[in-house]
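# coords please:
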Amino acid sequence: MSQQPFSRPGAIDLSALQRPAPSGPPTGAGAPGAPAGGAPGAAPVGGSSYAVEVTEQSFQAVLESSMTAPVLLVFYSRTRMPESGRLADDLAVLSGEFEGRFLAGLVDIDAAPGIAQAMQIPSIPLVVAVLDGRPAPLLQDALPMEELRTALTQVMQQLTAQGMTGRHQPRAGGPAGAEGEDAEEYVDPRYAPAQDALAAGDVDQAVAEYQKLVTANPADAEAAAGLAMAKVLQRVQGVDLQGARAAAADRPDDVDAQTLIADLDLYGGHVEDAFARLVELVRRTSGKERDAAREHLLGLFAAVGNDDSRVLKGRQALASALF
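The predicted structure is shown next:
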């Protein structure tokens, strides 16, 4: 496996995680008739049913389980870098909070040096996201628990917006009958209609379903974030990226041109670039144009999550631009 370039901590680019069109019959975990639980031989750890210690013997099975839903591999060493061990523990805890949206695979590089060598791990700590067996670097820093939680929330929101709604089955302590060949992926029934619409490529319907949830319960933060992200996806569908960037370059104060590029940046994971573009637009414009740019930026804040550190910085920058 060739080594991939690693992004700076906190810069999440999900473009490498988009599912390719199937080129043949599905195989491995997640295929019809395959166990949804996957990863045989990998024992649950950390008090979570969605975290496993990965050994050189179970590594392939863990990778195959990424056909069902994302696997986040965290590479750590408690002896060489204790903070990397803390990151592994935190990821295990969060895997339980996310209830199967991802499987945390804990890789102790001292106990399983062959895995680190095969993945060409440059340093620890490191979190690598695996989807459909394909790895993409996600984090290279031992973030505090709250920052890690908000970062993962954004990742899962973006994957949901791309129609990736699968969940892992619990490895232990789950509902009776959850394991086995007839097990089905768990989807929170509140969000199932919206997620099903996204999986079918019907973004307009997904927006409508999320809107119903928000209207019924404005305090539902996950529904609000899902609605905001689905609206981003709705706006970027079928956009000619080169044409959009050329239009934005030619018309730096055109609100429609600039907000479209901000949407594209956010969708591609360039969160800070999207925020900075609209903050500067607010700074340069006035009247209705400024109001439109500000409202659009607030929508992007909601899509990322109001507790995200980048949103907090973006709000400070917006306040400075306004006053």
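
# C-alpha from now on. contacts and neighbour counts both.
Noted.

# what residues are up against Ala208?
Ala194 (CA atoms under 8 Å, 6 or more residues apart in numbering).

# shouldn't it be within a strand?
No - with DSSP: H, G, I helix; E, B strand; the rest coil as the criterion, Ala208 is helix rather than part of a strand.

# can you give me the separation between it and Leu227?
Counting by CA to CA, to the nearest Å, the separation of Ala208 from Leu227 is 8 Å.

# repeat that for Gly163.
Distance from Gly163 to Leu227, counting by CA to CA: 13 Å.

# and for Leu131?
From Leu131 to Leu227 the distance is 24 Å (CA to CA).

# what about Gly163 and Leu227, which has more around it?
Leu227 (27 against 22; other CA atoms under 10 Å).

# contacting residues for Ala129?
Pro70, Val71, Leu72, Leu73, Pro135, Ala136, Pro137, Leu138 are the contacts of Ala129 under CA under 8 Å, 6+ apart.

# and it, how close does it get to Glu97?
To Glu97, Ala129 is 18 Å away according to CA to CA.

# any idea how far the residue lying farthest from the centre of the chain is from Gln258?
Note on the chain: the largest C-alpha distance from the chain mean falls to Gly287, namely 35.6 Å (CA atoms, centre = their mean). Using CA to CA, Gly287 is found at 16 Å from Gln258.

# quick one more, to check against the first:
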Amino acid sequence: MSEEASIPSARGAVDLSSLSSHQLQATDADAGTQQATWTMQLDEASFQQFVALSQRVPAIVSLGSPRVQVSVDLDTALKQLVDARAGSLVLGLVDAEAYPQIAQAFQAQQIPLVVALVNGQPVPLFQGPAATDQIEQVFGQLHQLAVQQGLSGTVPPFAGQAEAQPALPPLHQKAVDAIDEGDYAAAEAAYLEALNEKPNDHEAQVGLYQVRLLSRTQNLDLNQARAAAAANPDDLAAQLDVADLDVVGGHVEDAFARLVSLIARLADEDRERVRRRLIELYAVIGNNDPRVAASRQKLARVLF
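I've put the predicted structure just below:
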């Protein structure tokens, strides 16, 4: 895997039609336990139904072998990170030696190989070992691609029970439902209504910032945005676009550094505009996040 993986466009679907549909089975390690998991072992019988899940959320396929330690370590990391996302991603583990037909479908030349399926289309992620932070960055980019293609919901776990969540207030639920449908304008309206009823509703405020971020980035192309920002360093809109995309893609520190540096060069209304965007992005990431705390210190030095 390269130092920083990129997500190509989802093109060139492989022929998966020869693999039959069957009931999904959870991994043996999770069977009979109560801890929720969105990870499963795949065979030729269960693979096609797993592919069908990619119409709802990104479906990640890890082609490896239990006899190769690099594969075992990678699958352990992938499982932890996928399960932590509570159904916004699913993971299928394939023993490429036991099921070579699946490996051939992805034209795998060596293992481990990790590929995502988005709306049935393969999206190569990385090959070989990967550190946790690298996987997180790739997952962030994959989430961005999924949102652009209208996949922003979740699916139930394959095994175990997800931790019960308290019911959302009606307007919050209305916003979440709208996000799942890709209707960001309706979601924003619901959060604004909630804030009108309760101005100190922190969850609604953060939700509003999140949905605005999704709305701003849904039609942006990362490469085009970066090129525009590099060519026009004083173009505020271009710089803000790249910062938004960096947050969505998991490059949080890069986004914060870009905006703090920009604020240092600005004055008056332009400075305030960028500062407000940065505060919104702080809230999206979470004010207790150490990256936010570090950036706030740098912002304070610039402002005062």
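
# drop the TM-score for these two in here.
With the length set by TM-score structural alignment, normalised by the length of structure 2, the two chains reach a TM-score of 0.65; 282 aligned residues with a CA RMSD of 4.8 Å.

# pretty sure Asn306 of structure 1 sits in a strand.
No - using three-state DSSP, the secondary structure at Asn306 of structure 1 is coil, not a strand.

# list the contacts for it?
Here Asn306 of structure 1 is in contact with Leu312 (CA under 8 Å, 6+ apart).

# tell me, how many neighbours does the alignment partner in structure 1 of Trp38 of structure 2 end up with?
Using TM-score structural alignment, the partner of Trp38 of structure 2 in structure 1 is Tyr50. Tyr50 of structure 1 has 33 neighbours, counted by other CA under 10 Å.

# what's Tyr50 of structure 1 in contact with, if anything?
44, 92, 95-96, 99-100, 102-104, 168-171.

# reformat those as JSON lines; add neighbour count and secondary structure.
Below are these laid out as JSON lines (neighbours: other CA atoms under 10 Å; DSSP: H, G, I helix; E, B strand; the rest coil):
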{"residue": "Pro44", "neighbour count": "20", "secondary structure": "strand"}
{"residue": "Ala92", "neighbour count": "27", "secondary structure": "helix"}
{"residue": "Ser95", "neighbour count": "24", "secondary structure": "helix"}
{"residue": "Gly96", "neighbour count": "20", "secondary structure": "helix"}
{"residue": "Glu99", "neighbour count": "19", "secondary structure": "coil"}
{"residue": "Gly100", "neighbour count": "26", "secondary structure": "coil"}
{"residue": "Phe102", "neighbour count": "27", "secondary structure": "coil"}
{"residue": "Leu103", "neighbour count": "36", "secondary structure": "strand"}
{"residue": "Ala104", "neighbour count": "33", "secondary structure": "strand"}
{"residue": "His168", "neighbour count": "27", "secondary structure": "coil"}
{"residue": "Gln169", "neighbour count": "28", "secondary structure": "coil"}
{"residue": "Pro170", "neighbour count": "23", "secondary structure": "coil"}
{"residue": "Arg171", "neighbour count": "23", "secondary structure": "coil"}
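
# what two of those residues are the furthest from one another?
Farthest apart among the contacts of Tyr50 of structure 1 by CA to CA are Ala92 and Gln169. That separation is 14.9 Å.

# distance of Leu159 of structure 1 from Val127 of structure 1?
The gap separating Leu159 of structure 1 from Val127 of structure 1 is 17 Å, by CA to CA.

# more neighbours: which of the two?
Neighbour count, other CA under 10 Å: between Leu159 of structure 1 and Val127, Val127 has more, with 26 against 22.

# wasn't the more buried one part of a helix?
No - under three-state DSSP, Val127 of structure 1 sits outside any helix and is assigned strand.

# aligned partner of it in structure 2?
When structure 2 is aligned by TM-score structural alignment, Val127 of structure 1 is paired with Val114.
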